[in-house]
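Peer 1: quick one: sequence and predicted model below, then my questions.
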Amino acid sequence: MADLGRRARERDTEAGLGHPAWERDTEASLGHRAWERDTEAGLGRPAWERHVEDVSGLLAGLAEGTLGEAFQRTAHLRPDAVAVQVDDDALTHAELDERAAAVAGWLRGRLPAGARVVIAAPNGIALVTAYAGVVRAGCVAVLASPALTERELRHLVSDAGAEAAFAAGASREALARIGHPLRTLAALDGTDFGDVLACGLTRDPEPVPSDSPALLAYTSGTTGTPKGVPLSHANLLSSIRAALAAWRWTADDVLVHALPLTHQHGLGGVHAALLTGSRTRVLSRFDERRLIETVAEERASVLFAVPAMYERLAELAELTQPASLRRLRLAVCGSAPLSPELALRVATAIGQVPLERYGTTESGLNVSNPLGGPRLPGTVGLPLPGVELRICDVAGRDAAEGEIVLRGPQVFTGYWNRPEATAEAFHPGGWFRTGDLGHVDPATGHLTISGRSKELVITGGLNVYPREVEQVLEEHPGVAEAAVAGLPSARWGEEVTAWVVRTGHSPAVSGDALIAFARTRLAPYKCPKRVLFIDALPRNAMGKIVRHELPAPSAHDT
């Protein structure tokens, strides 16, 4: 995989084929489309080179090394620069490197390389230290949200076969009750962790192959039991390196966010700091006023947030017009769809359209709007360097609209102990089936997400993509946000149904009015046949709608 880009740019002149190998594999790959658009649209560069002009050198090194080696190298280059600060607790690159070495030494005296180690705690410096130590030791980090119940943690521990854990608060208490197969449990919020840090230091990272697992992530479980996703050092490094290059990240950047560090979106900010020598400031919880104050205090250059956070920031910024947000060079949005309406509201408030990007648990960061533009609201942009992208039908054939499939060094190789799920997740040729539906605009090359394949509504034999209907409803001034799903119908098979949160300034908008509004913008079969009003949409920790938790209609709903 490490030589993917080199192969992609080489021309087989001896065979006279005139296209790189990966273009021959699929005529519908986005890179190939970009080459063919050179003359049609005047874009002049394939998709990767719209992010990074000199892409060949980047691609050759995307997947090299391990996280521990890369973090240690940065610490030697910028020892005294602050690496990560969570609330008021900060560590320089050298301090974090020393603590990570201590954790690694403690683990290596107890566990073999490859052992799974659960880390379950709220945002904090101890969590960052534990994570850096686990990957330095050659063990596999299993990050667990502190919101998980004991039942959920039990599944995680059992499925991962975890042998040790670092935890705090209620998670520590739950893990202590779970016990087996855990052999060791250290409290991140007690004296235990001090004892860990007092152990002898291990200066050199464990020599493990770059394709060995570093992180065992778990799918969100919004549509079923969470599955383990082993992500190698090469997967994680190639994902963040491609994004950092595309976003022109330097050691001078200061990132601020309030995302959970047990999720890859928030963890990506830590990776950014530890790979580039930059600084990441994390808040333990999201508060829009405190976040704006922190951006000002840090003179931040980059902000990470999800759409729900941007909505609250926009509401406050519209009233206070903080100059600090307008000084940001980059505001990144991900983890959930950003509506074009909200994107434009945020742009008015902070002076730039948020840079929306797309990725999955299994494949890291894959697609991004270009830093230099155009940033097209409603789209997630172009494939990042190293990522190949196609749109396929259920049989894996190229299609104008359908499932997004990916391959590249960022993409995992299969689910943890789930051979059947792994077989279902890939088309021949190593193309990962994301389960997300979308299409690529042939004029711009930008990808638009239309929904999830399992969320597709089939009404009267016709396919309806929920996200398309949601975006139309959210154009109405009386709608703050909307979710669309199918309900069983004797007549239609499934009935397109909308759950709507009204805006505060238009509480009287009716379901009939919204259906009529949709009919002016959508084909009749796509329009909701029923609208249900609720106070808030059910979402997970990263802001994604949990559709199976949408309330069932009552007898008086129309």
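Peer 2: Everything's here; your move. Numbers count the residues shown, from 1 in each chain.

Peer 1: going by C-alpha atoms from here, please, whenever you check contacts or count neighbours.
Peer 2: Noted.

Peer 1: just the element for the closest residue to A90 other than its chain neighbours, please.
Peer 2: Computed as Cα to Cα, 6 or more residues apart in numbering, the closest residue to A90 that is not its neighbour in sequence is V84, at 5.8 Å. In this assignment (DSSP states H and E), V84 forms part of strand 82-86.

Peer 1: still on that earlier bit, distance of the residue nearest to A90 relative to L127?
Peer 2: Distance, V84 to L127, by Cα to Cα, to the nearest Å: 11 Å.

Peer 1: the more surrounded of those two?
Peer 2: V84 (27 against 23; other Cα atoms under 10 Å).

Peer 1: quick one, what contacts the more buried one?
Peer 2: Applying Cα atoms under 8 Å, 6 or more residues apart in numbering to V84 gives the contacts 90-93, 125, 270, 273, 279-282.

Peer 1: closest one to E173 out of these, please.
Peer 2: Checking the contacts of V84 against E173 with Cα to Cα, the nearest one is I125 at 20.0 Å.

Peer 1: hold the first one in mind and look at this next one:
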Amino acid sequence: MSPLFPALTDDTRAGRPALRFGDRSLTYAELAATTGTLAARLREAGRVAVWATPTLETAVGVVAALRAGVPVVPLNPKSGESELGHILKDSAPTLVLTARGIELPDALGKLERVDIDVQERRGSAPVSAPLPAADEPSPAAPALVVYTSGTTGPPKGAVIPRRAVATTLDALADAWQWTADDVLVHALPLFHVHGLILGILGPLRRGGSVRHLGRFDTGAVARELSAGATMLFGVPTMYHRIAEALPADPELAKALGRARLLVSGSAALPVHDHERIAAATGRRVIERYGMTETLMNTSVRADGEPRAGTVGVPLPGVELRLVEDDGTPLTAYDGESVGEIQVRGPNLFTEYLNRPDATAAAFTSDGWFRTGDMAVRDPDGYVRIVGRKATDLIKSGGYKIGAGEIENALLEHPGVREAAVTGEPDPDLGERVVAWIVPADPQSPPAAEELSTHVATRLSPHKRPRIVHHLSSLPRNDMGKIMKRALRTADTDD
């Protein structure tokens, strides 16, 4: 297998910008030298943890470990004591890489600490020599151990092989026409697949550059896109803030209109926000679909139809099918029949660390990964996700209903700012549809009957909410995903 980052050993790219965080940056020559020095130190380290703050040091630490062939465990700096303790015990790293001067939690006190020394040499000297060919790890060797969110128990460590990183990034390059000329802007955290693998490793594999904003700000997005950046990665919460800001910010609209590609992921982007952004900028946001365990599975292609509410078509090398509850594959792709997504391909993780039981349960006997996501598929192959099997599939009156399409319909109502939909037991229907609403005007929330009629006229009568709760905000995680299990204990304004 070729190196993950061929540009680090390419003298023609030595003086080109690679990484920029705020006012700190590294060229490819500087990144190659800095990571080469650190990689030499890490060669015999075993697994290494990285305290994944949104800094230049985090990016350098991860790249250095990957160059050394050492598996990386990115640590969320916001992890609670119990979760962090579980991850450290489970993954057993030998040391932790961090930026100098950062105070680490007590749970990390027993690990050797290595402060990453990033020296911005501001030069374009020849890049460091490639690692010896004999030492290039095999495609199956672990690259990262990324922990899942732990919504159904303690977080599980998904072991992601080098093959999966390379094939996913190359498939996205094909789908997005991603080249060394692209400059990516993002402000995502660096402890998960979207922000780290796609947002940092993706540009470096292409030989392009990334500008990380540190924290999301619409003004900073406008500044970078106006200064030559070509791509923006974000999550729905970020794009919602962009949509809200656009009417009063013509410079933001102009900057977004210059972008070659606007990409949203990690959760579904409401159709309402899609349309508001497109109307103001002339640019369509495209969505892709992936998971920690699978990296990326599908995407709307840069040369395809940017159809709002869908996650596009399977990426090159990815097999995707929808199955019934009993595992029987759906044969009719009619845009209506709901099934669970199963995928197979070189983009998949190897195992859950120390969890052979969970690993075996996650796969079918013929090697398909059970994603737990429910979707419909159009005749032309486009996939539209309707929700998680555990929390978003509602079986009501003999129908399979996806929460996502009801949420999109609710968001089209002018009195709704945010919406979530769940199911709850019903003695007659099996489950009834429940809507959780953040009103646009808390003093005058839309009535339940009004919202029910609104949904019934846009979708089908059996999809209308039977109960409506009003909230001041929806519970979300770091990636902006709504935590639906927390809604059961949420304080409502009813």
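Peer 2: Looks like it came in fine. Quick caveat, the model's predicted, so the values are computed rather than measured.

Peer 1: give me the TM-score for these two chains.
Peer 2: TM-score of the superposed chains, computed with TM-score structural alignment, normalised by the length of structure 2, equals 0.90; 475 aligned residues with a Cα RMSD of 2.4 Å.

Peer 1: ok, back up a step: which of the contacts of V84 of structure 1 sits closest to T448 of structure 1?
Peer 2: V270 (28.0 Å).

Peer 1: so what's the closest one closest to, chain neighbours aside?
Peer 2: Among residues not flanking V270 of structure 1 along the chain, T280 sits closest, at 6.4 Å (Cα to Cα, 6+ apart).

Peer 1: burial measure for the residue mapped onto the one you found from structure 2, as a count.
Peer 2: Counting by TM-score structural alignment, T280 of structure 1 lines up with V210 in structure 2. For V210 of structure 2, the neighbour count with other Cα under 10 Å is 25.

Peer 1: how about A456 of structure 2?
Peer 2: Using other Cα under 10 Å, A456 of structure 2 has 16 other residues around it.

Peer 1: surely it is in a helix?
Peer 2: Yes - assessed with DSSP: H, G, I helix; E, B strand; the rest coil, A456 of structure 2 lies in a helix.

Peer 1: contacting residues for the counterpart of K227 of structure 1 in structure 2?
Peer 2: The equivalent of K227 of structure 1 in structure 2 is K156 (alignment by TM-score structural alignment). By Cα under 8 Å, 6+ apart, the contact set of K156 of structure 2 is 147-150, 352-353, 355.

Peer 1: now, which of the contacts of V84 of structure 1 sits nearest S56 of structure 1?
Peer 2: Nearest to S56 of structure 1, judged by Cα to Cα, of the contacts of V84 of structure 1 is A273 at 23.8 Å.

Peer 1: ranges for the strands of the stretch 51-200 of structure 1?
Peer 2: 82-86, 89-92, 116-120, 140-144, 164-167, 184-187 (DSSP state E, counting those that start in this stretch).

Peer 1: now do the fifth one: which elements does it pack against?
Peer 2: Spelled out, it's strand 164-167 of structure 1. strand 116-120, strand 184-187 (3 or more Cα pairs under 8 Å, 6 or more residues apart in numbering; DSSP states H and E).

Peer 1: isn't the residue nearest to V270 of structure 1 right up against G269?
Peer 2: Yes - when contacts are counted by Cα atoms under 8 Å, T280 of structure 1 is listed as touching G269 (6.4 Å).
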